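1. sharing a model that was predicted from the sequence below.
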Amino acid sequence: MLNVLLVMVGGFVGAICRFSIGEWISVVEGFPIGTLSVNLAGCFVLGWFLTMVRLRKRKMAGVTLLIGTGFIGSFTTFSTFSVETIKLFQDGNFLIALIYILVSVFVGLLFTFFGYKLASTFGKTDEGETI
């Protein structure tokens, strides 16, 4: 029951943040920059966070559920990315749709890697040594 509550609380906060950013940064000349922004930020944060958890070598299931599954899971949005991509294709914006797909996938992977590298470079193990 506690696990469900952790995911729920993290999900609530993540969804509110996602909605707020989506309202603040919307579509720029047909390009869904708001969704792209939250998804790329989520890739970076999740890559960093899960690496830090791994480096600490502790059982942090509750924190991982709260932040990783709950917050980041609801903050990022693959379904909105998919719907926006289909809409771009339907509206005849083929180049924008293709750019959106490529940037979302490849830059998302790159941001996840950057988060991992940041945590690996500056993270410390429980023993105090830098990895």
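-> Looks like it arrived, so ask away. Computed from a prediction, not measured in an experiment: that's the story for all the values here.

2. contacts and neighbour counts: CA atoms only from here.
-> OK.

3. can you show me the strands along the protein?
-> Counting by DSSP state E, the chain has no strands to list.

4. hey, where'd the helices end up in it?
-> 2-24, 33-56, 61-63, 73-75, 78-90, 94-102, 108-122 (DSSP state H).

5. and the fourth one, what other elements does it pack with?
-> For helix 73-75, the packing partners by 3 or more Cα pairs under 8 Å, 6 or more residues apart in numbering; DSSP states H and E come out as helix 2-24, helix 33-56.

6. and if we set it to 6 Å?
-> The helices and strands touching helix 73-75, judged by 3 or more Cα pairs under 6 Å, 6 or more residues apart in numbering; DSSP states H and E, are helix 2-24.

7. state the distance from the spatially most central residue of the chain to residue 68.
-> Nearest to the mean C-alpha position of the chain, counting by Cα atoms, centre = their mean, stands residue 42 at 1.6 Å. From residue 42 over to residue 68 the distance is 9 Å, taken as Cα to Cα, to the nearest Å.

8. what's the answer for residue 78, then?
-> Residue 78 sits at a distance of 15 Å from residue 68 (criterion: Cα to Cα).

9. who's more crowded, those two?
-> Between residue 78 and residue 68, counted using other Cα atoms under 10 Å, the more crowded position is residue 68 (23 against 14).

10. pasting the second one now:
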Amino acid sequence: MIGATLRYSVSLLFANNILFPYDTLFVNLIGCFILSYLLHQDLVRRNFKPEIFTGSTTGIIGSFTTFSTFSVEVVSLFHSSISFAIFYIIISIVGGIFLCYIGYLCATKRQESK
């Protein structure tokens, strides 16, 4: 419920744009970073009970991000603009992997500096 409410809140910020799904792109990319950071941050893992950790990562972050909406938007974009659809796919995948890596680096660098 928390993640879905946050995602809805973000969609309200981008409500005026109907040509490109910036809201879904934003939540998915931010979610990639946050999830990777949390999963690779030992301090977070140690200080939270497994149920809280799983609820936070799988529950909150999982419901914040949205693959199903991404998929529907890709199909819609193909009908209106193939180039936008391809751009959206590429930026989502490459950007998601990149931000996962940045989240990993931030989490592990913080641990190495201690």
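-> Yep, it's here. Since we're looking at a predicted model, the values are computed, not measured.

11. hmm, back to that, please identify the most buried of the helices of structure 1.
-> Ranked by mean neighbour count, the helices of structure 1 are led by helix 73-75 with a mean of 23 (mean count of other Cα atoms under 10 Å).

12. can you find the partner of residue 87 of structure 2 in structure 1?
-> In structure 1, the residue paired with residue 87 of structure 2 is residue 99, using TM-score structural alignment.

13. typed the wrong thing, it's residue 55 of structure 2
-> Checking TM-score structural alignment: residue 55 of structure 2 goes with residue 66.

14. surely that match meets residue 6?
-> Yes: Residue 66 of structure 1 lies in contact with residue 6 (Cα atoms under 6 Å); the separation is 4.8 Å.

15. just to revisit the earlier point, would you turn the helices of structure 1 into a markdown table with distance to residue 130 of structure 1?
-> Shown next, in a markdown table, are these (distance: least, Cα to Cα, whole Å):
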| stretch | distance to residue 130 of structure 1 |
| --- | --- |
| helix 2-24 | 29 |
| helix 33-56 | 10 |
| helix 61-63 | 22 |
| helix 73-75 | 29 |
| helix 78-90 | 34 |
| helix 94-102 | 34 |
| helix 108-122 | 7 |
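
16. residue 34 of structure 1 maps to what in structure 2?
-> With TM-score structural alignment as the criterion, the equivalent of residue 34 of structure 1 in structure 2 is residue 23.

17. not counting sequence-adjacent ones, nearest residue to its match?
-> Excluding its sequence neighbours, the residue lying closest to residue 23 of structure 2 (Cα to Cα, 6 or more residues apart in numbering) is residue 11, at 5.1 Å.

18. look up how far residue 65 of structure 2 lies from the one you found.
-> 12 Å.

19. equivalent analysis for residue 98 of structure 2, please.
-> In terms of Cα to Cα, residue 98 of structure 2 sits 16 Å off from residue 65 of structure 2.

20. now residue 110 of structure 2
-> As judged by Cα to Cα, residue 110 of structure 2 and residue 65 of structure 2 stand 25 Å apart.

21. repeat for residue 100 of structure 2
-> 13 Å.

22. now swap in residue 75 of structure 2 and tell me
-> Residue 75 of structure 2 sits 18 Å away from residue 65 of structure 2, going by Cα to Cα.

23. can you check residue 94 of structure 2 too?
-> 16 Å.

24. which one of these two has more residues nearby?
-> Neighbour count, other Cα under 10 Å: between residue 94 of structure 2 and residue 65, residue 65 has more, with 23 against 12.
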